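Novice: can't give you the sequence, but here's the structure:
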């Protein structure tokens, strides 16, 4: 088939490479080259890079390299031009012996991506070895009585070459008595004999000296010679004879020492000592035969000696002679062919070449991890090897060529679940019983940053007392990263946001390494009750991964605000209040009301009022409501009462310690006609509206108590859950924060004029009232005794004034 191609030289080369690559993949999967032995250094073998379809510019970046089993310095590749050349002397006879086929198997490996090619370089024989005879001189004794056509076996020459270079021909010096007969039999063994042409006459010629020459078939041919010294003997005229000229036997390579191989039998028709036969190996005897077999000189039994090894020698050719004991000894000859049978006595060999370790856990499936080659010195089924892998997940073995495997990643890796794999490659032959060998592969999985830092819970609740010192440690966040090394190195930072008109970083900070959260300034419950923000945890991987956790910091109230007096209807705020009271009023008349608020909350904002007795004065006819601040008469006024009463009202909260303020009320006692009508109407109308207001507030208080009971139950459940969880850090101040206090009339907390409800700063200021059931124990230092019992009886009425 002809192709017309009009592209440039580079395009033509590319097409040629593609065609060669397609032909190679469709064929055996190998490149074949040939080179003659004894080639000089630098001799061109083939353009291996071009034939494999590889660009010259990518040989070095892709780590192009050539490996061979055994001698690795015979062939080399020039990475500049991609040429395979002879690197050192190649002796075919040393490399392969007398094997008919001789090849060097190369394994070509390139990375990025990993590819493996197999190259076979055939080593061709040259005629560099001349024929060699076992000895330079050969002495032969021939009885003069031997008839014509008698044959005398000769040792042929050997040639280390193969093929036509080892095809030997023989020639003998011309003479009248002896001729040369060389034959090849079906067993590929040569038979060289000296044939007697006519009857010998010892009295005429006692010794013949002939030169035997062996020539091989090479060009130019090489020769070897041996000097035949033939001595003519007299007397004994019958030689021993064997039943066969060639005996063939088989023996297992694991035969025990002394196993009988064969019992040879030769006969001699002579009588007496001329018929007594002695058996021996015909000299010269090769060392292989001497080490493997022994012959009994009297019986002709041949037994094993030492251990046979099929892998070292498969066939023994033994020349045996039987010599009689005549005055002129005569000999008979035969050839014994011993075939050694293979048994499964060699375990497979496994060689593992690791190519990429450790393995990144993001390595894609089907990536090649290592190359594995197996071999077995046995033959047939005993030398057929199969490989298996344990465990099977997440790797597998892929057969790439005969006795070559690739260890391939079969599924995705996860270092956090398994960081190390110990694989076992088992090679098992096909013998019966089969032999096996194992090789271990230790694989480490390298970490990649695929896990973000994780907090134990999505949010934390922290309680901090207000007025904490600047730089106070309030909590510690901690995130765990399942990765390793720098991928697990976690740093912390605030997720910046605005808290009202200020930045979050002006309130708190977090230590980048320890995760400790610090309050940068004193917190004020009256300004900020709840500070909610996020802390980010980020690892040091590339790219970094992160996650956030929410912190809810509740600022607990402390008693740091003094009660503030509000303006009364008769005077200014904080000054003396003047009131006119007719002397005719009876007990229970409301004179005025002292009003005060506390910026704190809860018990710290629960105010009580007390009337301080004047020094040296008689019992005052006035009293003040413990929780309402209303000043009223305790009895009917009389003329003995001083016209000007100076009342000092002490306003006190329920904090620890309690904070107080005082209000001065000046009450002037006048006659009924001197009281302004507006004041009288006010005094007269106090009872009606306030009584109605008390009725309304009774229902309101009942509703508040019901809601409070539900809230207390919720708090109890929340406390139980918090106790079962790990404790959180609550810093800035000893002791436990008191959130709710109680008294005999119930538990409640109150906050007035809150400037900021939550950290977002949204929503207008509100007035809060939280009422709880009286089931909680009273706060330490709470008012008890007569004043408390009096307050309890009037509580439902007095608490209404807070609305």
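Specialist: Perfect, thanks for sending it. Note that this is a predicted model, so its numbers are computed, not measured.
Novice: when you work out contacts or count neighbours from here on, use the C-alpha atoms and nothing else.
Specialist: Noted.
Novice: what residues sit buried inside stretch 620-633?
Specialist: Neighbour-count burial for stretch 620-633, counted by 16 or more other Cα atoms under 10 Å, picks out 620, 622-633.
Novice: how about the residues you listed in TSV, adding secondary structure and distance to residue 413?
Specialist: Output for these, formatted as TSV (DSSP: H, G, I helix; E, B strand; the rest coil; distance: Cα to Cα, whole Å):
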residue	secondary structure	distance to residue 413
620	coil	91
622	strand	88
623	strand	85
624	strand	81
625	coil	78
626	coil	76
627	coil	73
628	coil	75
629	coil	77
630	strand	80
631	strand	83
632	strand	86
633	strand	89
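Novice: of those residues, closest to residue 149?
Specialist: Nearest to residue 149 among the buried residues of stretch 620-633: residue 627, at 155.3 Å, using Cα to Cα.
Novice: look up how far residue 566 lies from the closest one.
Specialist: Separation of residue 627 from residue 566 (Cα to Cα, to the nearest Å): 15 Å.
Novice: second one coming, line it up with the first:
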């Protein structure tokens, strides 16, 4: 029975599908052998034989049984399993199997129909081989006695067609049609019975079908003639119909059929029972009260298994012989929404690229519900907020497609919950979860942990050392996330940066190619590129600044006295009349390093008389500790050690030879004391001279005041006297200070201008003046970051004598690759401005005024003298 109801369900499903036009349909007979060809599926679907294999043509079954398969070599649809039409479709006139054909890559779904034709493979059969009837001898001629119907599972011309009755004396056969198109054989009494003549009649009943050849089935009828109890029970109706819900509880009253018997006594007492051939499927569900005939429910009903029951009821009296009456109860089961919808994946979901356009098919889905009518109507829904939706196709078939942009980096796998809900009351639903994997596309460039890196590296490092390791990450996966590092080509001091460093392409470690010299290079700018291996590849850049840190690798170099630089002794002279604290000379040295490594200290290492001289630790000034006595040697020799503050300490020495002489200052005093006595003839000339000197003095005073006011205003606006802000823009450094040191004691006059912070001697400007110079020249030495001090000294010695006024400067350019010519030009003016704005300017001014006054004075005498002579 279960197969029969399943076949009915299939028939109902097939009828629904048959409303769709344009479907491929085949017809075959049932019971074909496995491998029998149904049709050329590839040809009918316009596919080539290569497409059958490459696109994976296959058959999907909805019934749970795979009755067909595809011969991939020929593209033919062939029988895969035994097909029993009676088991699939029962007594249905049409038997059509729907078959879903799935073509993958890309996904396509086709529906074909296979009509199963009946063959005469079943003979008519009765429920039993023996049939017994009790007929009273008083039965009237023409009385009809219903017989058991035969069953033939075949349909059409192959099904049951007729009955024949064996030869007998009293009975004939009539066929009665009942509602539903069924036929029931009835035994008709043609002649009165006489139990005394013959108490038992045996007749053969044969059922015949319409097949070719004809098949038949038989049953033996045994008729027992009873003595008169000539009234049998009669039901009010021959057929009772009742509807019962499938969720009815046990004990529910189904029906209470009524029967009566005209006899009296035992012949009129009736007992009710189910027919003798009532199947077990009825007996397990229903029960009957033998006294009242009331039928009640004792088992569970399932509309999906059995939709209707036909129950034979027998009413027997207690007469002798017993008489019985018959009726039929038809119980129709009404459906209850007790089956949740089922979700079936016709094609499992495949991974989807994250750049897949909207509408891309992910999977094919179908839904089904075993209930009927509205209880079997199913709708599918997806959870909200997902970039997917369901696109209906036909007959509860859907395609899961994309509906928005996908991003694997945000979500690499979607958990999609599909809900199927029927239209019953109350509705029932079921859920199924499907996982859709998103495959990566190279849409994210590598990203460094920071846009730029600062690295501090000591000079003179070992070549091949690792400077730094940069790191970048890529949000993509697999090949799209594999990163290689490289250095972009750029110039450092007109040399390719790849000459200085190289990078490990796998881990981003940057190595030095050789050691670095801080005095030649302060910073290296490296452009690092991180590139993934996607197609097309993506990249990003980061800047690595490698700052070279100074090491104490340069010893101090002596720049004054200049003769000491050349390796010979420095000869100095001093008067014997010098008092304590007299400035003998000044030793000046510079260090090419920076910071603490360039801090210089001076120390008197050896001396002819250590009690006579002292050396300032920081300035290098050589002074007398006491007054010179007559007992002191006229020739003194000093060995001065110059040390820096680096680690390890670097040092240099200079030897100074001092010759003490008498009367070193007399020429200057004589020059100041010489003057001609005025005569009476030059009285007027003297008056003119006084007026001229007064005018020049007033003019000089006004000039000084103007310069002073200008310097004060400039210092307020720019922070340095006699310089403009625009002149210093190229040398801005918040750690630099301008220090001016003036020394006017002793025979050597000098002003020292220091620019920079306490840890750096990057700018130093010194001017030394001697009142004993017989030259009025002023020499400016151009600063350079790579000054060769021996060359400087050579220039000094070649251009000036030992006692001339000199202006010495040494500048270290912090920015490698700068424009040195422009740098030198700006500093040249800067030195001059600082010089003239310093305290030494007043001494120079006095000398200028003195020379100018003396020149005017001589000019005036000459004019007056020529005038008096001509007069």
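Specialist: Noted; the coordinates are in hand. What you are looking at is a predicted structure, and each value in this text was computed from that prediction instead of being measured.
Novice: for the top helix by length along the second structure, name the packing helices and strands.
Specialist: Ranked by residue count under DSSP state H, the longest helix found in the second structure is helix 683-718. Contacts defined by 3 or more Cα pairs under 8 Å, 6 or more residues apart in numbering; DSSP states H and E place helix 683-718 of the second structure against helix 840-870.
Novice: buried stuff in the helix it packs on?
Specialist: 840, 849, 853, 856, 857, 860, 861, 864.
Novice: what is the next helix or strand after the longest helix of the second structure packed up against?
Specialist: Using DSSP states H and E, the helix or strand that follows helix 683-718 of the second structure in sequence is strand 737-743. In this structure, strand 737-743 of the second structure makes packing contacts with strand 749-756, judged by 3+ Cα pairs under 8 Å, 6+ apart.
Novice: next, the angle helix 840-870 makes with the longest helix of the second structure.
Specialist: Helix 683-718 of the second structure runs at 160 degrees relative to helix 840-870, counting by axes from the mean of the first three to the mean of the last three Cα atoms, to 10 degrees.
Novice: quick one: distance of helix 683-718 of the second structure to the chain centre.
Specialist: Distance of helix 683-718 of the second structure from the chain centroid (Cα atoms, centre = their mean, to the nearest Å) equals 79 Å.
Novice: over to stretch 383-400 of the second structure?
Specialist: For stretch 383-400 of the second structure, the distance to the chain centre is 27 Å (Cα atoms, centre = their mean).
Novice: with the buried residues of stretch 620-633 of the first structure in mind, which one is nearest to residue 197 of the first structure?
Specialist: For these, the nearest to residue 197 of the first structure is residue 627 (158.2 Å; Cα to Cα).
Novice: tally of neighbours for residue 411 of the second structure?
Specialist: 11 (other Cα atoms under 10 Å).
Novice: how much space between it and residue 405 of the second structure?
Specialist: Residue 411 of the second structure is 11 Å from residue 405 of the second structure, by Cα to Cα.
Novice: strands of the stretch 251-400 of the second structure, start to end?
Specialist: Listed in chain order, the strands of the stretch 251-400 of the second structure (DSSP state E, counting those that start in this stretch) span 253-255, 259-260, 270-274, 286-288, 295-297, 308-317, 324-334, 342-347, 352-353, 361-368, 378-382, 388-392, 397-402.
Novice: mind checking which of these is nearest residue 155 of the second structure?
Specialist: strand 308-317 (20.7 Å).
Novice: which elements pack onto the closest one?
Specialist: Packing partners of strand 308-317 of the second structure (3+ Cα pairs under 8 Å, 6+ apart): strand 270-274, strand 324-334.
Novice: hey, which of those strands is tucked in deepest?
Specialist: strand 270-274 (a mean of 22; mean count of other Cα atoms under 10 Å).
Novice: state the span of the first structure onto which that strand is aligned.
Specialist: On the first structure, the counterpart of strand 270-274 of the second structure by TM-score structural alignment is residues 277-281.
Novice: contacts for that stretch?
Specialist: Applying Cα atoms under 8 Å, 6 or more residues apart in numbering, the external contacts of stretch 277-281 of the first structure come out as 240, 266-268, 295-300, 318-325.
Novice: let's see that with 7 Å instead.
Specialist: When contacts are defined by Cα atoms under 7 Å, 6 or more residues apart in numbering, stretch 277-281 of the first structure is touched by residues 295, 296, 297, 298, 300, 319, 320, 321, 322, 323, 324, 325.
Novice: what about it, how far off from the second structure?
Specialist: Stretch 277-281 of the first structure, aligned to the second structure and superposed, deviates on average by 1.5 Å (mean Cα distance after the TM-score superposition for the first structure).
Novice: in the first structure, which residue is closest to the centre?
Specialist: In the first structure, the C-alpha nearest the mean C-alpha coordinate belongs to residue 445, at 2.6 Å (Cα atoms, centre = their mean).
Novice: residues contacting it?
Specialist: Residue 445 of the first structure neighbours (Cα under 7 Å, 6+ apart): 358, 359, 360, 361, 415, 419, 420.
Novice: corresponding residue for it in the second structure?
Specialist: For residue 445 of the first structure, the residue aligned by TM-score structural alignment is residue 438.
Novice: where does that match fall, secondary structure wise?
Specialist: Going by DSSP H and E, residue 438 of the second structure is part of strand 429-439.
Novice: and for residue 549 of the first structure?
Specialist: Per DSSP H and E, residue 549 of the first structure falls inside strand 546-556.
Novice: equivalent range in the second structure for that strand?
Specialist: Under TM-score structural alignment, the match for strand 546-556 of the first structure is residues 539-549.
Novice: mean deviation of that stretch from the first structure?
Specialist: Mean for stretch 539-549 of the second structure is 1.5 Å (mean Cα distance after the TM-score superposition for the first structure).
Novice: map residue 206 of the second structure onto the first structure.
Specialist: Under TM-score structural alignment, residue 206 of the second structure pairs with residue 213 in the first structure.
Novice: just checking, its match touches residue 168?
Specialist: No. With contacts counted by Cα atoms under 7 Å, residue 213 of the first structure stays clear of residue 168, the gap being 9.9 Å.
Novice: quick one on the thing from earlier: give me the nearest residue to the match of residue 206 of the second structure, chain neighbours excluded.
Specialist: Using Cα to Cα, 6 or more residues apart in numbering and skipping the chain neighbours, the partner closest in space to residue 213 of the first structure is residue 225 (4.4 Å).
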